[in-house]
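In: Model the structure of this input:
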Amino acid sequence: MTRRDGLIRVIDSLHAEIAAMRANDVTALDRATREKLVAIEQLGAVAGGGLEPDVRELAEEAQRLNETARIYVNLLAANVRRRLQMLAGDAGGYRPNGRVAAYG
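Out: As a prediction, the model looks like this:
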């Protein structure tokens, strides 16, 4: 496998992860994440010196997609936290008695 091939696999996996998060498809997210981790591991085993311009562009695209995936994860986590707070009667960080909830 070349660096170019490995980066393309990582990029495809990141696209699949983002699509799965958008669709709330846990099975697809698990599959895409496993594929991404395998691709990254294989990419790490590729020996070589500097990056050619097209490979550098692929690496930069992978970094942008990874940042997008990170943002989605943070949004999903915030939504889960908000829902849990609502279920616990702690919507918005305020208790029903009007006192601000303490967070540790």
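
In: Going by C-alpha atoms from here, please, whenever you check contacts or count neighbours.
Out: Noted.

In: Which strand or helix spans the spatially most central residue of the chain?
Out: In the chain, the residue lying closest to the centroid (CA atoms, centre = their mean) is Ala69, at 3.3 Å. Secondary structure from DSSP states H and E places Ala69 in helix 53-87.

In: Here is the second sequence; please produce its structure so I can put it next to the first one:
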Amino acid sequence: MTRRDALIRVIETLHAEIAALKTNDIAGLERATADKLAAIETLRALGDGPAGPELRELATEADRLNETCRIYVNLMAANVRRRLQMLTGEGGNAYRRGPVAAYA
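Out: This is a model prediction of the structure:
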């Protein structure tokens, strides 16, 4: 496998992660994440070296897709936080001043 092939595999798995995040498919997300980590490990094992324009373009695409995944995860976390605050009667401000209760 070449670095190009490994980068393409990373991109494919990032697309799968995004699709799973959009549909709340936990099993699909777990598979895509495991596949992505394996592809990244393969890429790491292939080593560093000079990257031509095609490899840089693929790496940029992988970075963009990874950022998209991060945004989806952050939005989901914010929604969960808001729902938990509503359930506990905390309102909507997670950063309010005042005492903070700790639960064991």
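
In: TM between them?
Out: The TM-score (TM-score structural alignment, normalised by the length of the first structure) is 0.87; 99 aligned residues with a CA RMSD of 1.8 Å.

In: returning to that earlier point: ok, average deviation of the helix holding Ala69 of the first structure from the second structure?
Out: Mean deviation of helix 53-87 of the first structure from its aligned counterpart in the second structure after superposition (mean CA distance after the TM-score superposition for the first structure): 0.6 Å.

In: Could you double-check that Thr42 of the second structure sits in contact with Ala6?
Out: Yes - proximity of Thr42 of the second structure to Ala6 meets the contact threshold set by CA atoms under 8 Å, at 6.6 Å.

In: where does Asn93 of the second structure land in three-state SS?
Out: coil (DSSP: H, G, I helix; E, B strand; the rest coil).

In: Can you get me a residue count around it?
Out: A count of nearby residues for Asn93 of the second structure, using other CA atoms under 10 Å, gives 9.

In: can you tell me how far it sits from Arg44 of the second structure?
Out: Separation of Asn93 of the second structure from Arg44 of the second structure (CA to CA, to the nearest Å) stands at 42 Å.

In: what's the answer for Leu87 of the second structure, then?
Out: For Leu87 of the second structure, the distance to Arg44 of the second structure - CA to CA - is 44 Å.

In: can you check Gly89 of the second structure too?
Out: Taken as CA to CA, the span from Gly89 of the second structure to Arg44 of the second structure is 47 Å.

In: okay, those two: which has more neighbours?
Out: Arg44 (12 against 9).

In: Alright, calling it a day.
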